[in-house]
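Asker: The amino acid sequence is not available; the structure is as follows:
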């Protein structure tokens, strides 16, 4: 992400939280970011699009942190799942998303772009939870996975709200997640195949995140990002980054790229450019790698 775009998003985020989304005008964003109207419209077509870009950045931060927690851990490790769920709470709090969302207007039409995006993110979270629950409890409950995911999420949200209402200082995210998981355990331990299914798997097919691309296309996009990073990074200050980029490029050139090595080096690259304008591109490499892994499994 270039400097100007980052500047606009940061200005918009501070205003959306301070004044509310509806009360913030594009002119307000221009004033705080110290940019012209033309510069804003070079990057965004509307205030809605600016917020969507901000939410996408936050989502990628969540995906990255969750993947980091799972590194070298068993997919069935319940403690990892608890920490991964907690990531969303902590990052939402960090970016003050509750205040931001509370200021959003109700959808004006059914095809309201902003609300479609937010709703899609929410449903994609259910897809992710269903997949993780299957990894934890086993394939035997896969056809019921979405029922369990919805039950878990509903229990988690309602328990959090009630605890906040009755004793806010006692609110501990990990404790509440653990409680919700223990409630789910009781349901799953009485699992039987003749249980009725409410949320059919096919209902969520539109919210599966894997794009329709081939391994070759994923590799090409990753190499384009690496080329861009190569041009933008000052390797004098960060000498290791050139080594990371060269290794990744060479590994992507091979017919059977070693996924575990790609993941390890990409995470090293992300760490090296953390806090810079190149961080988002580096993190996107990890997202593309996840898609490559999904494609190889199909």
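Answerer: Great, that's in hand. Source: prediction; values computed, not measured.

Asker: C-alpha only now, for contacts and for neighbours.
Answerer: Fine.

Asker: Quick check, central residue of the protein?
Answerer: residue 59 (3.0 Å; CA atoms, centre = their mean).

Asker: contacting residues around it?
Answerer: For residue 59, the contact set (CA atoms under 8 Å, 6 or more residues apart in numbering) is empty.

Asker: Tell me which helix or strand it sits in.
Answerer: Taking DSSP states H and E as the definition, one finds residue 59 inside helix 47-70.

Asker: right, and the helix or strand after that helix?
Answerer: In N-to-C order, the element after helix 47-70 by DSSP H and E is helix 78-94.

Asker: Show me what whichever strand or helix holds residue 262 packs onto, helices and strands only.
Answerer: Taking DSSP H and E as the criterion, residue 262 maps to helix 259-273. On a contact count with 3 or more CA pairs under 8 Å, 6 or more residues apart in numbering; DSSP states H and E, helix 259-273 meets helix 239-253, helix 279-297.

Asker: To residue 113, which of those helices lies closest?
Answerer: helix 279-297 (22.9 Å; CA to CA).

Asker: any idea of the angle the closest one forms with helix 47-70?
Answerer: Interaxial angle, helix 279-297 versus helix 47-70 (axes from the mean of the first three to the mean of the last three CA atoms, to 10 degrees): 60 degrees.

Asker: helices or strands next to helix 279-297 in the packing?
Answerer: helix 47-70, helix 215-232, helix 259-273.

Asker: what angle do it and helix 259-273 make?
Answerer: Using the same axes, to 10 degrees: helix 279-297 against helix 259-273 is 170 degrees.

Asker: ok, and here's another one to check against it:
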């Protein structure tokens, strides 16, 4: 990223964190940074584009650091602990961005930003669940939805007092302390013999509400692909349907989805009852009528 563009983003973040997005004008940003409005529009077409670029920039930075942790040859529990440690260090370092993030998360100004925030939240929840399952084993499965929310609640509470309220705590100690408390909670869940509070269906319904239509389409196409492999059908027909799914996945990645292609191609799966629920969900997401 060019240095001036980066500095302009950092200036805007401070203003958005202090005043909010709606209350901050382009004139406020350029006056604070010391350039003209004309110069601003050399970098961004609008204030909205600037805000979206800010989120993309910081999400990419955080995700790259998370990928570094995921690539380490350590246990899943150690990866989970390192992710907690990383989050607190990153959030403290980029406090202005985090304050702005939570402000705009509740007051999103357009669909593109809302989709970006929801996609990030969905992926974080998805990874959280996978890491907890890998860390604590299959015995935890009935309680995984409750545990995900409990763990998020603990971290968010400590984030509030450290990032938002300025209480000074060491990130390394916090990560160790929180992991020990999660160990205690997991042990209690496994020994308690109580029914889960949150069902898997309820949690899935919640996480699905965070998904964009493209994500819903992709998730259902992926599920169709997996289900297809277990069906008792001729191999030639299976390969034909694999190719249809692959084609639709590519179509889903295009800038503009051609709905009529999905409408026509999904008809190939109509005779297979086991795949019908996926067809229906894709049709709902794209607002098309199944043939």
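Answerer: Received, thanks. Quantities reported herein were computed from a predicted structural model and do not represent experimental measurements.

Asker: Residue 27 of structure 1 is nearest to which of the helices and strands packed on helix 259-273 of structure 1?
Answerer: Nearest to residue 27 of structure 1, of all those, is helix 279-297, at 26.5 Å by CA to CA.

Asker: what about that closest one, distance to the chain center?
Answerer: Offset of helix 279-297 of structure 1 from its chain centre (CA atoms, centre = their mean, to the nearest Å): 12 Å.

Asker: tell me which residues of it are tucked away?
Answerer: 279-292, 295 (16 or more other CA atoms under 10 Å).

Asker: Compile the helices and strands packed on helix 259-273 of structure 1 into JSON lines and extend it with columns for distance to residue 144 of structure 1.
Answerer: Below are these laid out as JSON lines (distance: least, CA to CA, whole Å):
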{"stretch": "helix 239-253", "distance to residue 144 of structure 1": "38"}
{"stretch": "helix 279-297", "distance to residue 144 of structure 1": "21"}
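
Asker: Look at the aligned partner of residue 173 of structure 2 in structure 1 and tell me its secondary structure.
Answerer: Using TM-score structural alignment, the equivalent of residue 173 of structure 2 in structure 1 is residue 175. Three-state call for residue 175 of structure 1 (DSSP: H, G, I helix; E, B strand; the rest coil): helix.

Asker: and the gap between residue 175 of structure 1 and residue 181 of structure 1?
Answerer: Noted for residue 175 of structure 1: a distance of 10 Å to residue 181 of structure 1, by CA to CA, to the nearest Å.

Asker: Those two - which one has more neighbours?
Answerer: For residue 175 of structure 1 versus residue 181, neighbours defined as other CA atoms under 10 Å are more numerous around residue 181 (20 against 13).

Asker: how about the residue sitting furthest away from the middle of structure 1, secondary structure?
Answerer: Most distant from the centre of structure 1: residue 194, at 34.5 Å, with distances by CA atoms, centre = their mean. Under three-state DSSP, the three-state class of residue 194 of structure 1 is coil.

Asker: Residue 21 of structure 2 too?
Answerer: coil.

Asker: Please apply the same query to residue 209 of structure 1.
Answerer: coil.

Asker: ok, now which ones touch the closest residue to it other than its chain neighbours?
Answerer: Excluding the flanking residues, the one nearest residue 209 of structure 1 by CA to CA, 6 or more residues apart in numbering is residue 124, at 7.3 Å. Going by CA under 8 Å, 6+ apart, residue 124 of structure 1 touches 207, 208, 209.

Asker: Can you report how many residues lie near the second one?
Answerer: Right, residue 208 of structure 1. 13.

Asker: now do the first one
Answerer: Using other CA under 10 Å as the criterion, residue 207 of structure 1 is surrounded by 17 other residues.

Asker: how far away is it from residue 270 of structure 1?
Answerer: 27 Å.

Asker: what's the angle from the helix holding residue 262 of structure 1 to helix 239-253?
Answerer: Using the same axes, to 10 degrees: helix 259-273 of structure 1 against helix 239-253 is 150 degrees.
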